[in-house]
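Asker: what follows is a protein structure lacking sequence information:
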């Protein structure tokens, strides 16, 4: 009869892959929803409108051709310093306003101020976003009504419920957002596919970052054999067997051959939890070839217990962090590199 308390590395990897499917699915759903909510299609191909009064409040982005509009005398500047001017036109007792870039309506002639604009424009085509009246528009209406000796209420009563604003037409910003959304969807799909593959074939999971998939396959089987022997030290979800460091935390799975490790130490950082001031620690494993494997999210006591347990194994592993220990580890790595460099020419000679 199989032991119900048996620790099975492959089952743990499957659980991880299953949980890792959740975030990509959420990201994909949210990003696709944004593609429908944000009018990217209207932005990339604005609706062409002949005459401003053919616009409706339901339109998003438009390319409008207007025959004649007059200057209100009021301008506005956006956050990056681009200036826009308010123009209006009247038809059948209805008034419509447009906010047009000053670059398109600059006045011609000498001895004119740099920001002088045309009092009247004809046959102008420009791109804009159809928006509801905002604070800047309301301030303009208030002042323009006084210029006309009208009340603000009377002017609003004959004005459209929307304005055509080039100041709110930000194609590059929307295109950047579209690219980000597509990239996020792509990354989420890749992660989802990898998680599904990992669930179907747990041996594909990268349990040791510096080893190949074939070596990781063997590593999982060998580590499982040592766990089955029940000859190990356990610190929460960490198991230190005769030859392996095995970490089966809820967020990942790490298997590190202790024979490869020359130095292990912990580094702490301030946690992000509000109201908590304790440090979380990352255990750093340095191998003979200079590879670094980081196992994150350990408490202070947990990290110390793990390092002490590793120190108690038969392997000669430097533990703790200091400049002297860093130099010792560097010397071992350097010696390993020199040893490899000496053996390479001999191999070539034999060939």
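Answerer: Yep, it's here. Everything numeric in this text was worked out from a predicted model, so none of it was measured.
Asker: C-alpha from now on. contacts and neighbour counts both.
Answerer: Noted.
Asker: surely residue 249 is in a strand?
Answerer: No - read with DSSP: H, G, I helix; E, B strand; the rest coil, residue 249 is coil and lies in no strand.
Asker: helices or strands next to the strand or helix carrying residue 329 in the packing?
Answerer: According to DSSP states H and E, residue 329 maps onto helix 323-350. Counting contacts by 3 or more C-alpha pairs under 8 Å, 6 or more residues apart in numbering; DSSP states H and E, helix 323-350 is packed against strand 261-270.
Asker: could you measure from residue 321 over to residue 327?
Answerer: Using C-alpha to C-alpha, to the nearest Å, residue 321 is found at 11 Å from residue 327.
Asker: got it, and residue 294?
Answerer: Counting by C-alpha to C-alpha, the gap from residue 294 to residue 327 is 20 Å.
Asker: out of the two, which sits in the busier spot?
Answerer: residue 294 (16 against 11; other C-alpha atoms under 10 Å).
Asker: who's in contact with the more buried one?
Answerer: Applying C-alpha atoms under 8 Å, 6 or more residues apart in numbering to residue 294 gives the contacts 282-285.
Asker: what about residue 23, neighbour count?
Answerer: As a measure of burial, residue 23 has 13 neighbours, counting by other C-alpha under 10 Å.
Asker: look up the closest residue to it, ignoring the ones flanking it.
Answerer: Closest residue in space to residue 23, ignoring its immediate chain neighbours: residue 188 at 8.0 Å, by C-alpha to C-alpha, 6 or more residues apart in numbering.
Asker: one more to weigh against that first structure:
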């Protein structure tokens, strides 16, 4: 019964990782990551028209000699790139090359391999660009504009700082989710790997303890609430967050604290039970009501009056002393 509950509990825990993985996949799909992987290699002599621009978001181009146009690209007052051009096959091709911090633009660039986004020129960019270039090469601005491509390859838009951070975060979240999935599936296949089962090894044979717990749950329940089951020898929590089995003869100290918690019904007082055993194990049972805590305390105080009940500095010091002495005895 307990092992089956652990399996069901682990299955429920798959919901949030699956949801987060779905968000990661959606962000990857909406981000340029997929286009980076599927970038297309095209010749520098190819004219990029509207039809091609719809199909090719990112392109890889090996150019000939590029010439500095004299125009730069600023974003937020910061220099991000320089406009270069190449005259080939009777047309003028522009490239926005990433600026190197502290270095002026070179007059020429020989044989570049450029990976960038295919962007359409806005008139307010293309007009002054062709005007400035026409003056430099003593050509008519109108004639020059007629042979200029209306698309340019934007190197500054490929793997910029924001996208690198996004890709790293998505990769880390993806790896984390894979680890969580693997661990959860292992727990579903073999619940004896879970902390619930392994904690029982501190108190004896886990299989015998589980068998005893299930017998007591079937025949000798003293108190049962929504998430807690109390039997003569065990306190068991079966909630969505945790599955815990606490052998009562091993308990040394039990105390609780209350805190306000936001719920659908508004702010409510929620109690947390802390249990410390003679093996030094600590259990935290959260989200309990005052009625649950009072009922558990009443039963335990009656059957196990040797417990340290409630939090105090004296109790904390006594528990630490007892655990220290027990550790020394084992050594």
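Answerer: Here it is on my side, so go on. Remember, predicted model here, so these are calculated numbers, not experimental data.
Asker: host element of residue 67 of structure 2?
Answerer: Using DSSP H and E, residue 67 of structure 2 falls in strand 66-75.
Asker: next: residue 10 of structure 2.
Answerer: Using DSSP H and E, residue 10 of structure 2 falls in helix 2-12.
Asker: quick check, distance from that helix to the centre of its chain.
Answerer: 24 Å (C-alpha atoms, centre = their mean, to the nearest Å).
Asker: now stretch 194-202 of structure 2
Answerer: Taking mean C-alpha positions (C-alpha atoms, centre = their mean), stretch 194-202 of structure 2 and its chain are 28 Å apart.
Asker: what's the span of that stretch, first residue to last?
Answerer: End-to-end distance of stretch 194-202 of structure 2: 14 Å, with C-alpha to C-alpha as the criterion.
Asker: can you map out the strands along the stretch 51-200 of structure 2?
Answerer: Counting by DSSP state E, counting those that start in this stretch, the stretch 51-200 of structure 2 has strands at residues 58-62, 66-75, 78-88, 91-98, 108-109, 113-120, 151-154.
Asker: to residue 245 of structure 2, which of those lies closest?
Answerer: Among the strands of the stretch 51-200 of structure 2, strand 58-62 comes nearest to residue 245 of structure 2, with 57.1 Å by C-alpha to C-alpha.
Asker: give me the mean deviation of that closest one from structure 1.
Answerer: Compared with structure 1 after fitting, strand 58-62 of structure 2 deviates on average by 3.6 Å (mean C-alpha distance after the TM-score superposition for structure 1).
Asker: could you list the buried residues of that strand?
Answerer: Within strand 58-62 of structure 2, the residues that count as buried by 16 or more other C-alpha atoms under 10 Å are 58-61.
Asker: gap between that strand and the chain center?
Answerer: 32 Å.
Asker: okay, angle between it and strand 113-120 too, please.
Answerer: 130 degrees (axes from the mean of the first three to the mean of the last three C-alpha atoms, to 10 degrees).
Asker: what is strand 58-62 of structure 2 packed up against?
Answerer: Using 3+ C-alpha pairs under 8 Å, 6+ apart, strand 58-62 of structure 2 sits against strand 40-43, strand 113-120.
Asker: let's have these in CSV, adding distance to residue 54 of structure 2 and mean neighbour count.
Answerer: Shown next, in CSV, are these (distance: least, C-alpha to C-alpha, whole Å; neighbours: other C-alpha atoms under 10 Å):
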stretch, distance to residue 54 of structure 2, mean neighbour count
strand 40-43, 12, 14
strand 113-120, 9, 20
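Asker: tabulate those strands (TSV), appending distance to residue 212 of structure 2.
Answerer: Shown next, in TSV, are these (distance: least, C-alpha to C-alpha, whole Å):
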stretch	distance to residue 212 of structure 2
strand 40-43	66
strand 113-120	67
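Asker: before I go, just wanted to say thanks for your time.
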